[in-house]
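Q: sharing a sequence plus its predicted fold:
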Amino acid sequence: MKEILCKLLVIGAGPGGYVCAIRAGQLGVDTVLVEAGKLGGTCLNVGCIPSKALIHAADEFCAIRGMQQARSPIGIRVESCSIDLAATVAWKNGIVGRLNSGVAALLQKASVKIVHGRAAFRDGKTVAVETETGVQIIRAEAIVIATGSEPVSLPDLPFGGRVITSTDALSLTNLPERLVIVGGGYIGLELGTAFAKLGSKVIVVEATPQILPLYDSELVRPVSRRLEQLGVRVMTGAKAKGLSAAGDALLIETSAGREEELPADRILATVGRRPRTEGSGLQELDLDRAGPYLRIDDQCRTSMRGIYAIGDITGEPMLAHRAMAQGEMVAEIVAGRKRGWDKRCIPAICFTDPEIVTAGLSPAEARAQGYEVRIGQFPFSANGRAMTIQAEDGFVRIVARADNNLVIGAQAVGNGVSELSTAFALAIEMGARLEDIAGTIHAHPTRGEAFQEAVFKALGHALHI
């Protein structure tokens, strides 16, 4: 098979990789993209997109079932309600398929050559790809490693049988009657909430004292209340020990030190993710590491000339939009443009019920960095739009420096607050001060008004509380 020569080789077609390849192609860079699986990577195929589709279906079903049970305060009644999970999964797969096709079309439009197969380094300029028709050698002037991450298993709870990954959970066609989730982070709680709404009896086992341990307790509290309303049992300070002797239950050690068996049809392990490097030939390269991750500089360059790394393989935060921004930047650097990583914040969203969004620094993080801060908080219980859609739980919070009112953080918890992430990030990225947001007219009635109201509170003249 004839060798392929190119200026840029991108390994991995997840959000970071395909964005990098598209942008490079747009800039006239001769680009090859290698992918072992489907275009779009984890996020599009078995992560962000399908999980949000399942969450939406669960929300719709839960709302209709509530109407059937005559609990709707707005007067809607439903005679009967059921869900065909196989049909839901088929609908979800249809969305994924449409997006796969869209990515392929964009790559073709940008004149990117796609090679399907698993890539392994031979040296810093050469990669061998195992394709269906044999080994394809690719030589490139610059290489971008964008191989992503994969779920971590516990030593005493390997994947297989009843123990499933988030990928497996998104493909279930039969609803598990009893679902035990190991790990109370955002992946476990997003999926756990969805399955609880669909009708599963859900138990969450979290080793730390709080679910969603990366978020402050004030943001987590409304999520905990909703889990309780849904009948989800949350066990914090509890550790998974493995399967029971019969293999039909999870054996745990509770916070009190007692052993307990939790019967389960499925056990979903969501204890973290690790960089995907197996079979990549990275051992052939002398690349500096930061723990298990590849070390990069502010241009995503590794310790070897001409080799870049983006996305999950470079460590936290493992977010698709971070990888996309890195990919776009690297493509422009390879094309000869002057770029560097100068982002002030990367917003993060937890798609639980209610949702959580964070951007920049929390109050505690700001104080830890030596800032004196002004904090403003506005509850959705005082927001007209939230009342009309029965979503009054939660709040918006703003964090600003006390000396000059520069906005350095924004957080929210509530129904649909993920859509506020852009406004939060834009305010921080543009160097907005409290007065800038206060002086911007916010449309009424919207949940976005809570952003301005929180700023009014920080400035000392709250209007609607």
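A: Perfect, thanks for sending it.

Q: only C-alpha atoms for contact and neighbour calcs from this point on.
A: Will do.

Q: for the longest helix anywhere in the chain, which outside residues touch it?
A: The residue-count maximum for a helix in the chain (DSSP state H) belongs to helix 85-109. Helix 85-109 is contacted by residues 18, 21-22, 25, 38-40, 44-45, 49-50, 53-54, 57, 113, 170-175 when judged by CA atoms under 8 Å, 6 or more residues apart in numbering.

Q: the residue lying closest to E177 once chain neighbours are set aside and I83: what is the separation?
A: Leaving aside its sequence neighbours, E177 sits nearest to S200 (CA to CA, 6 or more residues apart in numbering; 4.9 Å). Distance, S200 to I83, by CA to CA, to the nearest Å: 12 Å.

Q: so between these two, which is more surrounded?
A: The residue with more neighbours, out of S200 and I83, is S200; 19 against 13, by other CA atoms under 10 Å.

Q: structure B:
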Amino acid sequence: MSDMECDLVVLGAGPGGYSAAFRAADLGLRVVLVERYSTLGGVCLNVGCIPSKALLHVAAVAEGTAALASHGFAFGRPQVDLGKLRNWRDKVVGKLTGGLAGMARSRKVDVVRGVGVFVDAYHLEVALTAGDRAAEVAEKRTVCFKHCIIAVGSRAVRLPFLPDDPRIVSSTGALALREVPARMLVIGGGIVGLEMATIYSALGARIDVVEALDGLMQGPDRDLVKIWEKRNTHRFDRIMLRTKAISATAKPDGIWVSFAGDAAPTEPERYDLVLESMGRVPNGDRIGADKAGVVLSDKGFIPVDRQMRTNVPHIFAVGDVADTPMLAHKAVHQAHVAAEVAAGRESFFDTRAIPSVAYTDPELAWVGLTEDDAMKQNIAISVGRFPWAASGRAIVNGCDDGVTKLIFGKESGRLVGGGIVGPHAGDMLGEIVLAIEMGADAIDIGKTVHPHPTLGETIGMAAEVYEGICTDLPPQRNKSEVL
């Protein structure tokens, strides 16, 4: 017995979920989209990617205006109205979630608000909510489906020793922006934690970061991260590498945290706000996957093939719950593949590279093979680096410490990776991703006419550096001198 029947049910309405639902509806399938929150968009749109970028934009503008004093434009100290800032953030999110709701209606996608779990391989039971995230469960509804796409995402890792206190928050709590702390601790030196540190630093907080590994922001090459670190020393009182937070106590005057490791303070430190940013884990263990016969990995991921099928052929998984990297843009492309396969099309997720961006100040963006990866895997590469100190646009913009870096396979000569550190690095990275996907070499990139003066032309110049023909740098006798 079922209350609803459909060709496809999509469990989760984040970037992967709503993209799958909309694509499937466009292909003529009758679609039911199940979402536990009151709006579509998932973590990314509601309490993640979009609100964080809204606040990062404000932080960049505020700090940018302060830097103009040396150019002859001096402004008074900014007056921060947190209420207005929160309202503006919510307005941005509301505009996008409202748009998604309208697109769901126009495609005749049935949106069911509630928490879904499998009953068996063809039925999903949804505990309905009243449309509010905090609402009590009102009733249950059973959905019968021919195909299912699991897009339930991930959740923040919780450290067991941290007390339950409103001054200890995840990224979601940090984005609530209840107040500006005098002292803030970021546990975990990854992208999310450092983005939050950028926002709160711009608002006036002093920041400490503790990271168990030997460097911040694992992923990009260390030479790019060092440029970011140099530009951001003013934000931090302490960067404690090879160190862990081991205990915390909530007291009336703050959260007192003890540390252990190479850079650990000898005594507990007091903080007004503690951000727990230790990564995320997939939600595959929360949907009754075993009832449908869907296999989970030891880490909670749902293994899939290139068509995003699970071990149960008519059930698919996309996004954070399927595999890493846990990125919205990856989820969207996987979602399109899964929807198309469910509709009977021959479609595959067959990508050479997935880009990553840290939206800090400056931005740090990278894709494909890094120098560090090549060294570990014993892969022969050649590198072309263009320093922004030779870019007229970078000098004008006050960001001449940036770098554009391209990595080519030693034997093939084709582009296999790249990284950029500097303003708008994320916007520029798309060209490098496309070049990798198209199998471009240095001549393809360097001979492409880039507009001048732009930051984007540094991509072409990095290719020229690799070729040894760049006229915007001192002469190079041959390629080997620029490696």
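A: Thanks, I have the structure now. Small disclaimer: the values here were computed from a predicted structure and weren't measured.

Q: quick check: the longest helix of the first structure compared with the second structure, mean distance?
A: Helix 85-109 of the first structure, aligned to the second structure and superposed, deviates on average by 0.9 Å (mean CA distance after the TM-score superposition for the first structure).

Q: how about that helix: buried residues?
A: Counting neighbours by 16 or more other CA atoms under 10 Å, one finds that the buried residues in helix 85-109 of the first structure are 85, 88-89, 91-93, 95-97, 99-100, 103-104, 106-107.

Q: before we move on, what about stretch 109-118 of the first structure?
A: Under the neighbour-count criterion of 16+ other CA under 10 Å, stretch 109-118 of the first structure has A110, S111, V112, K113, I114, V115, H116, G117, R118 buried.

Q: which stretch of the second structure lines up against that stretch?
A: Alignment note (TM-score structural alignment): stretch 109-118 of the first structure is matched to residues 106-115 of the second structure.

Q: same thing with stretch 260-274 of the first structure?
A: Residue span in the second structure matched to stretch 260-274 of the first structure, by TM-score structural alignment: 267-281.

Q: start to end distance for the matching stretch?
A: 32 Å.

Q: circling back: whichever of the contacts of helix 85-109 of the first structure end up buried, select them in PyMOL.
A: In PyMOL, a selection of the buried entries from the contacts of helix 85-109 of the first structure looks like this (16+ other CA under 10 Å):
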select buried, resi 18+21+22+25+38+39+40+44+45+49+50+53+54+57+113+170+171+175
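
Q: in contact with the residue nearest to E177 of the first structure, which residues?
A: S200 of the first structure touches L175, P176, E177, R178, L179, counting by CA under 8 Å, 6+ apart.

Q: please say which position in the second structure it maps to.
A: Using TM-score structural alignment, S200 of the first structure sits opposite A205 in the second structure.

Q: what residue of the first structure takes the place of A440 of the second structure?
A: Under the alignment defined by TM-score structural alignment, A440 of the second structure is paired with A432 of the first structure.

Q: what does E371 of the second structure give?
A: E371 of the second structure maps onto P363 in the first structure, by TM-score structural alignment.

Q: that match against R401, yeah?
A: No. P363 of the first structure sits out of contact with R401 when judged by CA atoms under 8 Å, with a separation of 10.1 Å.

Q: common neighbours of the two, please.
A: Shared contacts of P363 of the first structure and R401, defined by CA under 8 Å, 6+ apart, are found at V373.

Q: among the two, which residue is more densely surrounded?
A: P363 (22 against 19).

Q: the nearest residue to the more buried one once chain neighbours are set aside: neighbour count?
A: Leaving aside its sequence neighbours, P363 of the first structure sits nearest to V399 (CA to CA, 6+ apart; 6.3 Å). For V399 of the first structure, the neighbour count with other CA under 10 Å is 28.

Q: tell me the counterpart of V399 of the first structure in the second structure.
A: By TM-score structural alignment, V399 of the first structure lines up with I407.
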